[in-house]
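Asker: Build me a model from this:
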Amino acid sequence: MPAKGEIVRDLLRERVGRVMDHEDGCVQLRPLGGGVEWDADPADLEPVAVSAALREHVADLNWQSTNLS
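Answerer: Alright, predicted model coming up:
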């Protein structure tokens, strides 16, 4: 089970998030740029290096600026 604050990749949803909490056997994740949390099965998670997490965050911000403006 990843620790609170750890950055992980949800392989099922192809998303990266920060571990916010654990509840009922699930891990609660929040996108690195903030937003709505989602629940993930710990078996579907893998650790992410900080450089990869930063790359994912920048890509998400770029997508948001292009698609949500």
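Asker: okay, CA-based contacts and neighbour counts for the rest of this
Answerer: Noted.
Asker: Going by secondary structure, the residue most central in space within the chain is in what exactly?
Answerer: Note on the chain: the residue nearest the mean C-alpha position is Gly17, at 1.2 Å, using C-alpha atoms, centre = their mean. For Gly17, the element it lies in under DSSP states H and E is strand 15-23.
Asker: compare with the first, here's sequence two:
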Amino acid sequence: MASNQETRPGIGAVAKDLGTGKIGLVMGEVGGKVQLRPLSGGLEWDAERDQVVPTKAREELSARLASVNERSRWGR
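Answerer: Coordinates of the predicted model:
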């Protein structure tokens, strides 16, 4: 069985914060917290390390599509 460290998403990976249900890019890890940034850009948020998990392919695709749609609405 894989350890938690092996299954934890690394920097640059798309991950889900189970505490909020939000999906974002892993930007870093400091003091037991993981910093995630929305796929569409914006401010990072902190998530508890044990609440950050890799996304399923369907979740990532849905989040990326939502990000593209959001950017197109705002002309970015």
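Asker: Can you give me the TM-score here?
Answerer: Taking TM-score structural alignment, normalised by the length of the first structure as the basis, the two superposed chains have a TM-score of 0.75; 65 aligned residues with a C-alpha RMSD of 2.0 Å.
Asker: In contact with the aligned partner of the residue nearest to the centre of the first structure in the second structure, which residues?
Answerer: Under the alignment (TM-score structural alignment), Gly17 of the first structure pairs with Gly24 in the second structure. Contacts for Gly24 of the second structure were tallied using C-alpha atoms under 8 Å, 6 or more residues apart in numbering; they are Val14, Ala15, Lys16, Asp17, Leu36, Arg37, Pro38, Leu39.
Asker: Need the contact partners of the longest helix seen in the second structure.
Answerer: When secondary structure is assigned using DSSP state H, the longest helix within the second structure turns out to be helix 57-73. Contacts of helix 57-73 of the second structure from elsewhere in the structure, counted by C-alpha under 8 Å, 6+ apart, are Val14, Ile23, Leu39, Ser40.
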